[in-house]
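Undergrad: okay, predicted coordinates and the sequence, questions at the end:
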Amino acid sequence: METSRFIDHFSEIWNNSSDRLPAFTNTYSDAEKREREALFSTYTDRFRELRKEGNAGSIDTEKFFRGLRSVMKQIYDYADESLELITNRAMIDASRDFYREARAFDSSLSREEIYQAMRNAWIMNGLQLLLGLPVRLTPSILAYSLLYPYSDNLLDARAVPVTEKVVFSRRFESCLRGKGKMGNNPREQAIEALVEMICQEYPRDRFLEVHQSLLAIHRAQTHSLRLCGCGNPPSTGEILRIGFDKGGSSVLADGYLVAGHLSPEISRFFYGYGIWLQLSDDIQDLEEDLADGTLTLFSAPENRTSLPELTNRTFHFGRAVMEDIKCCKDGVSKEFGKVILKSIELMLLQAAGLSSRFFPPDYRHRLEEFSPLGFDYLLEARKKGNPSRMKLITSLIDEVV
């Protein structure tokens, strides 16, 4: 599957995106922030009480999610229609089923590894919504999402020699093509089993595009090794194209594994959505990437002094990408597009706002106007180990399954 046309298309959108801070719908006074912070603290305290109660029995999941919906509405200003999409029974059940099936597949997986995989499963469940499909756990959602802790973590690990990564990548590609076996170690045997799980749902002879999309993300992952110091150092333009292809190909594969077939318009939208997710991840991982020497648009030495402008451009880029969500299911795409836009922009605001080492104070101060929680409060909460809204959900799932 050739993705260069997508890279060219979204590179043009990126280059034409403004580097000025965009307008935001909501601003929050200091008094409003304090009120929301008090509510969030109350809720996290109640969450700890629910966990203690769960040690003696089962947590009241309905009570938990009623509270979660209330907090997301009162703190983060999610509309009732949006909350119904992201906290309905089907989404909750799909998450619980994923956790159970992941544990059943490999009991040695850590909670952090399952959370890493579950993040991708949530994206795929969201794509089911956008395509008008029932929201549920499928064999391919489980298998593809679990490939992340097995394959990506090895390719990203700086302690693993380059030669070992290259040999592993070749074996993995042969396995994806159905022309070879993985190694005999537990990691590679698990990968082979997950690929077979996908093939059972989508046979190669009937779903060529599904398997081409898997090869496309594998190719993108292999090329991304250059961002981690493998091979010739990439230029600034290559950093952009490699990063775009890694993010875009991932969600494109998500889409094919959810639906089997995609229209050209939806394929392009999913690819752009994946790029925006990758950019937001890169901003959130900035400190870690700098420490590890991983190159992204944000960690590259030549871009270090223009982080505010790059972050502004990321906001504008995402808004341009989300305009194409209209190619998805009518009635759902508009509301779910609001959820995606609000969620990613909140992550971007808070990721930049909490990175005091890398973003100038005046820029962080401007961003803080649009954050419902103050950055000092969020920094203190992080030090105390208070859960984020996503970790609240995963912690609950861990308790009730």
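TA: On my side now, so go ahead. These numbers were taken from a predicted model, which means no experiment stands behind them.

Undergrad: from here on, just use CA atoms for contacts and neighbour counts.
TA: Will do.

Undergrad: burial check on residue 284, number of neighbours?
TA: 19 (other CA atoms under 10 Å).

Undergrad: so the nearest residue to it once chain neighbours are set aside versus residue 283, what's the distance?
TA: With CA to CA, 6 or more residues apart in numbering as the criterion, residue 284 has its nearest non-adjacent residue at 5.1 Å, and that residue is residue 351. Look at residue 351 and residue 283: by CA to CA, to the nearest Å, they are 7 Å apart.

Undergrad: for comparison:
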Amino acid sequence: MDNLDTDTYFEFKTYEEFRKERLKLNYDCTLKLWYSLPDTLPTNDNNRVRRQTRKQQRARFRKIRHYLVYAILFKKTSLKKKIKSTVFRLWNETLNIPPSNDEFIRDLHQLMGRVTVEFCNRGRQYDPTISYEELFKAGRSVWFMSAFHLECNLPLSFTDSMLGYNMLYPYTDDLVDCNDISREAKADFAKIFHERLLVGEPTYDSQVHFDGKQSNVTELNLPSSLQAQANRIVKIFDMVKFIENDWRRGGEYEGVYMSLTTIHEAQMKSTLQHARTEDDYAPTMVQIEQISAEKGGASVIAAGFLLQGRLTRAQMAYLEYIGFGLQLIDDLQDLKGDMKNNHRTVFTQTLAEGRTLDAPTARLIQYCYCAPAYEKFSDDQRTVSDGETDVTLAQYVRVLMMMLSVLLVLEAASRLQKYYSRKFYRELSSLSPLRFHHLKLIHIEKRLWSLVQKHWFN
């Protein structure tokens, strides 16, 4: 990534050129790195890698528990500020991330809280039937988009395109991954949605602003194979209208729609990950790795385009790297469900081949710790340190994302003990800031989701 020109925009006249160059960049920033990494856990040579004794893990858990109790009990007293300052320092120490001033951490979480609450409110406003679980799944991407906003020193605000893109996740995934929908219907949807994303509606008018009210299902012109899915498809198309509110078609922001088309293609390609008993079809590990890298990277570069309209090659490279890592973390978290549905990921395929999860989990942790997390963009200037370091806002957020990613890997692995060798599981647990039997019960993302929505950090 060091030789990429940060000032060169990733822009092409045709989608075919965009797709070809994007796939080359994807491989260079994901699988090329993945294949080069050892399948053993990292050593302490990396200053972010920290091994813990059980005594240290127990002591940290007690400290976290005590200060969280104090924070709740004394929330409305004069001790509030002092206690939360201690909690913020404990946050940095637990995740092994650079120290920063309390005001920055509080402001960061308040910003995230406002964006999260607005996303939930507007999501329910558009679709009152959407479930808490669907909003939570979609909201995880909202957090990433917010983080990338900060990494690029952009003002953090919630936009129509953020709503549209993140609400696409529960709607399209349920349709594409559903085993009850025929292959014919999925193929028809793939063709129609590809056209809707890349070209737009025949009646598209850049002067028309979508008001956020659900469109009429009867206005859809769907083939017979998709009639049963009309209620879901109309919502999917409405999400594209939200995106069109922010990014006008036919101008300098065509990369937005090319990136959305790319993730749609990758999502449809992921259906090849479903092993079938009726015809003994099963994908190979090489196919699975390729699809995972393309899909993961595509989902994150699309988010980047929706935030800025245009991306440099360096930003694209960074997002491809991040996206593959997030995809693998998601796959490890969903391992039991994927096994039940015969969905092959790097992890379920490893088990299908009769091996433990030791090697891919170790390699994923190595991947999370790689140098791209420290990459700088040309506008990486604002400092948020506490005086002891010169860590910029972008650096802090990147390291925070890296260490949270490692923690999510550890949390997922802590619940999958029977799929690891005893020796590896014991060594893996030493990388955790808490004992595994505590970590597995926390549900980090859902706990943070709840705290942020409740403005706990205010």
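TA: Right, received. Where do you want to start? Given the structure is predicted, the values throughout are model-derived calculations rather than measurements.

Undergrad: so what number do they get for TM-score?
TA: Remark: TM-score between the superposed chains equals 0.86 [TM-score structural alignment, normalised by the length of the first structure]; 386 aligned residues with a CA RMSD of 3.0 Å.

Undergrad: coming back round to it: who does the host helix or strand of the residue nearest to residue 284 of the first structure touch, helix- and strand-wise?
TA: Using DSSP states H and E, residue 351 of the first structure maps to helix 333-353. On a contact count with 3 or more CA pairs under 8 Å, 6 or more residues apart in numbering; DSSP states H and E, helix 333-353 of the first structure meets helix 80-86, helix 264-284, helix 307-322, helix 361-368.

Undergrad: residue 392 of the second structure and residue 379 touch, don't they?
TA: No. If you go by CA atoms under 8 Å, residue 392 of the second structure and residue 379 don't touch, sitting 10.4 Å apart.

Undergrad: buried residues in the helix holding residue 351 of the first structure, which are they?
TA: By neighbour count with 16 or more other CA atoms under 10 Å, helix 333-353 of the first structure contains the buried residues 333-337, 339-340, 344-345, 347-353.

Undergrad: that helix aligns to what range in the second structure?
TA: Counting by TM-score structural alignment, helix 333-353 of the first structure pairs with residues 394-414 of the second structure.

Undergrad: how far away from the center of its chain is the matching stretch?
TA: Stretch 394-414 of the second structure sits 12 Å away from the centroid of its parent chain (CA atoms, centre = their mean, to the nearest Å).

Undergrad: superpose on the first structure and give me the mean offset of that stretch.
TA: Here the mean offset of stretch 394-414 of the second structure against the first structure after fitting is 1.5 Å, by mean CA distance after the TM-score superposition for the first structure.

Undergrad: so how far is stretch 282-297 of the first structure off the chain centroid?
TA: Using CA atoms, centre = their mean, the offset of stretch 282-297 of the first structure from its chain centre is 16 Å.

Undergrad: who touches it?
TA: The contact list for stretch 282-297 of the first structure, computed with CA atoms under 8 Å, 6 or more residues apart in numbering, reads 158, 227-229, 236, 239-240, 243, 298-299, 303, 311, 347-348, 351-352, 355.

Undergrad: so which bit of the second structure is it matched to?
TA: Aligned using TM-score structural alignment, stretch 282-297 of the first structure spans residues 331-346 in the second structure.

Undergrad: residue in the second structure matching residue 167 of the first structure?
TA: Under the alignment (TM-score structural alignment), residue 167 of the first structure pairs with residue 188 of the second structure.
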